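Participant: just coords:
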């Protein structure tokens, strides 16, 4: 099957997805038309199509306790979306998202979208999914405390009105043009069951196990110990290939990889440290897949403090970072040099022309022009507030980040900034960040922050990349006005690219390395793992029939 003849060939109002196979490999900015998931989805009885053994149970180590997957609290997308589904799949990080709970998503004018739902979807408790659940989800996210998903409803974009047209049709109207709604918002926000959450008065305190429409039910969560998921045999896209998922919580990487080596677990969500990759590759009973995760370690800058409040000073910091040395020395050449700035270059929404090059001499000259000189000859420049001596904080439990912080401090000293690394524990680092009592720190950021084009904007309002409107930023605010006025994906992406150029010329977060993510697993237990953009290997698409995942555009073919 190919794109149906009645699929509108347009990127503005009138764009829709209908029942045909997806058009792969088309960048969203250049896409002429959107097509949809086909009959693979309705073939519920299909097999994996890969010759993969289908075990009854898998043991997969996770690094954190995310609680009972209350999405208003700390959660992890790959686990959350074992339980829940979105209207569009697989995520906002994919090249060509396809309707999932929806059968059609249609942009009828710059502010209005029509959504038609599948009629064969039920919640885990047997209740049918209807348009009322979609309307409830939109209204609910306007009322609950701000979190990962709320900005997609309340700010970027701002869904002003939701109307239930019949049992399986909904109309969404935005306060301003929302061309990204189909490919980003609806590809990220989980649909919530009205019959469950409408009666919960304090949703952030809710600790009952979740009810979703997804391929797995969370049947047990033991705090600090682990999770147990059971397959949903009535899943509309096909019965999952593994009946039970046991996920012990193992925060310590050494313990995790010892357990993988000895066969106590079958896979892990943590990436192998660079120094262990070859050892695991050479093991007869372990397979290692190299993925391209949408995440990176970054140097965060407190732009509220002088001299970091000066955009030219922040630019000098960026020019002083030798990212190639970091890649070769700290990450042993695994991954890529982070010289293409922020957001992640593999996001389909990132400006491909971004560059952030190592220019130590230009950094020194810039600091000279700003009046920061080494008057006493001790190697550290001085300014109005005294010597440019700063601490870079880092979580001491992550050795590779500690090594990166130490090297960054050395590189800053080369241009006359007296930086030193200081390790603190995870809790202390979190408290420090909340208090804003720091100059610099090193941490990691994941796909939502570095690959979602609307989150990039929201991060300028949340205090992460900036703190609008409390801290004025006229240049960005002017571009945001243009962004809101843009009515097509092409026009909006063009403004987004200019925003990214502005950010990288005066960054408040500096990417240090674009990692490759080496993930190990035991193939005799299960060999059906596939990479999905932003999610590694452990996610619903590895556990559904292969043709279903391929039809949804959910798979990146990994290097082995």
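Facilitator: Now that the structure is in, tell me what you want to look at. Computed from a prediction, not measured in an experiment: that's the story for all the values here.

Participant: from here on, just use CA atoms for contacts and neighbour counts.
Facilitator: Will do.

Participant: for residue 519, give me its contacts.
Facilitator: Shown in contact with residue 519 (C-alpha atoms under 8 Å, 6 or more residues apart in numbering): 268-272, 288-291, 537.

Participant: before we move on, what about residue 336?
Facilitator: For residue 336, the contact set (C-alpha under 8 Å, 6+ apart) comprises 327, 513-516.

Participant: apply 6 Å and report the result again.
Facilitator: residue 514 (C-alpha atoms under 6 Å, 6 or more residues apart in numbering).

Participant: gap between the residue sitting furthest away from the middle of the chain and residue 416?
Facilitator: Outermost residue of the chain with respect to the C-alpha centroid, by C-alpha atoms, centre = their mean, is residue 376; its distance is 46.4 Å. Counting by C-alpha to C-alpha, to the nearest Å, the gap from residue 376 to residue 416 is 12 Å.

Participant: quick one: residue 467 and residue 458 touch, right?
Facilitator: No: Residue 467 is beyond contact range of residue 458, at 9.6 Å (criterion: C-alpha atoms under 6 Å).

Participant: who has more neighbours out of the two?
Facilitator: The neighbour count for residue 467 versus residue 458, taken as other C-alpha atoms under 10 Å, is higher for residue 458 (22 against 17).

Participant: adding another structure so you can compare the two:
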């Protein structure tokens, strides 16, 4: 499901709007129109043009601190922004300036050839590339990386699924790598853009588990334009420009990724001009910035939709969530219209598709059940869920309809959405506890399937391999966290993976989405635009919705006069 597989939670802050009530179930069904709520927020021309000037420090807010810096294991969205293509490079990468195609361009591979039967890719590696510790980069490092990626003992399940049909990795000489596939795979080249190549010498003597816990994962060594400088837990991750880089060097001297989970503190730092980039604005902050002259005097405000959807996932391994009728009833108790308007400021779109909502994989005929408390109550009754002991909570066969939903600590907006949902559930005789957990604990509990429900956001690409999220084979160690298993979905996923024609794949994708929405392993919430502020002193900015901001391309205008 991922461009670079990434599970990442909203870490936004927004106070619950008073009076979040509904007058009736038959309230207006007017569709969301974010364009009615948001003034166009685009990057101005002067932020994208001019000749770069090196120097200075780029200050980026991260609202969730990663558990490690090893993108190969348990990747998330911030890791892709911090280390991927900045510190650790891949054989190829998506061209961030090529929206909406994002064709693959050379990185550590200078060129490549694909065989006529699409089963063999031969890569010629760049000459003269050195690791940040001075060791030469060779095909041995590439083969080592793929050997570890395919090692079941390595915690790389999120990436490994994209290489299930990779038959062999060969290194005939120091500058040649050959990848052989069992069968043609439509995303073979694109998957390579999300695999960071690691130095074999940094893991000498370490087995699979040792690889997972290696010091490298907290202090990575790469070949990219920036090198790891330091990490003060809870404060900041710092990268410095690598002057020995094989390609065009980075412009800023340092990148400081400052950990600021609380939105109020981030707002204060923005007012002081102490941040250059904040991509985690709450809807309230994003809309409110229009009326804050101090912010607008110092920052550009922008927004764009990438491929994402937020969700509540039910752990289908646990009762009572194995019953799709129950899951559909629970979906009818989430008021997306009210939450979207009153908590999200009307800037989000209700999600009815698990793929890129603006792409051909989605259609307007597929819809998740609408908010309908009376229908939900009827469905619960029909499924045997009744309050037999008068405690206000429905039960069935002695099992109360009571569960907990995990919310990442610091994700105030998600927490407020869950509290609004909690109130609706309580009125229908369903007890839901909102449990806030730190990100590192959350990812471990998801990995070990120790949860009832959770709420997160998936980010992806315009089109990608759906097996990682939706094939039953990925429920053990892949990103099929909820344990979804459907013979029809499996068959559709396998058909998509085998289909060469994009238009035929799009039809199969739409059928898969309809199957998933009907089965309801997730309660789909919203497609959220990414909202940001960037300092007016920055240049080199360009819009790249699926690749976000490219920090390596940014530079600081020495002529900028702060206000």
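Facilitator: Perfect, I can see it now. Just so you know, these numbers come straight off a predicted model, no measurement behind them.

Participant: and the TM-score between them?
Facilitator: Overlay of the two chains. TM-score (TM-score structural alignment, normalised by the length of structure 1): 0.74; 489 aligned residues with a C-alpha RMSD of 3.8 Å.

Participant: just to revisit the earlier point, of the contacts of residue 519 of structure 1, which stay in contact in structure 2?
Facilitator: Contacts conserved in structure 2 for these, using both residues aligned by TM-score structural alignment, their matches' C-alpha atoms under 8 Å: 268-269, 271-272, 288-290.

Participant: of the residues you listed, which is the most crowded?
Facilitator: residue 268 (26 neighbours).

Participant: now do the contacts for that residue.
Facilitator: 60-61.

Participant: what does it align to in structure 2?
Facilitator: Per TM-score structural alignment, the equivalent position to residue 268 of structure 1 in structure 2 is residue 278.

Participant: gap between the closest residue in space to residue 354 of structure 1 that isn't next to it in sequence and residue 442 of structure 1?
Facilitator: Using C-alpha to C-alpha, 6 or more residues apart in numbering and skipping residues adjacent in sequence, the residue nearest residue 354 of structure 1 is residue 340, 5.2 Å away. According to C-alpha to C-alpha, residue 340 of structure 1 stands 19 Å off from residue 442 of structure 1.

Participant: more neighbours, the two?
Facilitator: Ranked by neighbour count (other C-alpha under 10 Å), residue 340 of structure 1 and residue 442 place residue 442 first, with 24 against 21.

Participant: which SSE is the more buried one in?
Facilitator: Secondary structure assigned from DSSP states H and E places residue 442 of structure 1 in strand 440-445.

Participant: tell me which other helices or strands that strand touches.
Facilitator: Contacts defined by 3 or more C-alpha pairs under 6 Å, 6 or more residues apart in numbering; DSSP states H and E place strand 440-445 of structure 1 against strand 296-301, strand 389-395.

Participant: so which of those strands is the most packed in?
Facilitator: Mean neighbours per residue, mean count of other C-alpha atoms under 10 Å, is largest over these for strand 296-301, with a mean of 23.

Participant: tell me the counterpart of residue 121 of structure 2 in structure 1.
Facilitator: Residue 121 of structure 2 maps onto residue 113 in structure 1, by TM-score structural alignment.

Participant: how far apart are the helix or strand harbouring its match and its match in structure 2?
Facilitator: Following DSSP H and E, one finds residue 113 of structure 1 within strand 112-117. Average distance, strand 112-117 of structure 1 versus aligned residues of structure 2 after superposition (mean C-alpha distance after the TM-score superposition for structure 1): 3.1 Å.

Participant: what residues sit buried inside the next helix or strand after that strand?
Facilitator: Using DSSP H and E, the helix or strand that follows strand 112-117 of structure 1 in sequence is helix 131-143. Going by neighbour count (16 or more other C-alpha atoms under 10 Å), the buried part of helix 131-143 of structure 1 is 131-142.

Participant: likewise for stretch 168-185 of structure 2?
Facilitator: Neighbour-count burial for stretch 168-185 of structure 2 [16+ other C-alpha under 10 Å]: 169, 171, 175-181, 184-185.

Participant: from residue 148 of structure 2, how far off is residue 197 of structure 2?
Facilitator: 11 Å.

Participant: surely residue 216 of structure 1 meets residue 80?
Facilitator: No: Residue 216 of structure 1 lies out of contact with residue 80 (C-alpha under 6 Å); the separation is 9.8 Å.

Participant: residue contacts, residue 545 of structure 2?
Facilitator: Listed by C-alpha under 6 Å, 6+ apart, the contact set of residue 545 of structure 2 reads residue 306.

Participant: did I read that right, it in a helix?
Facilitator: No: Residue 545 of structure 2 is assigned coil when assessed by DSSP: H, G, I helix; E, B strand; the rest coil, not a helix.
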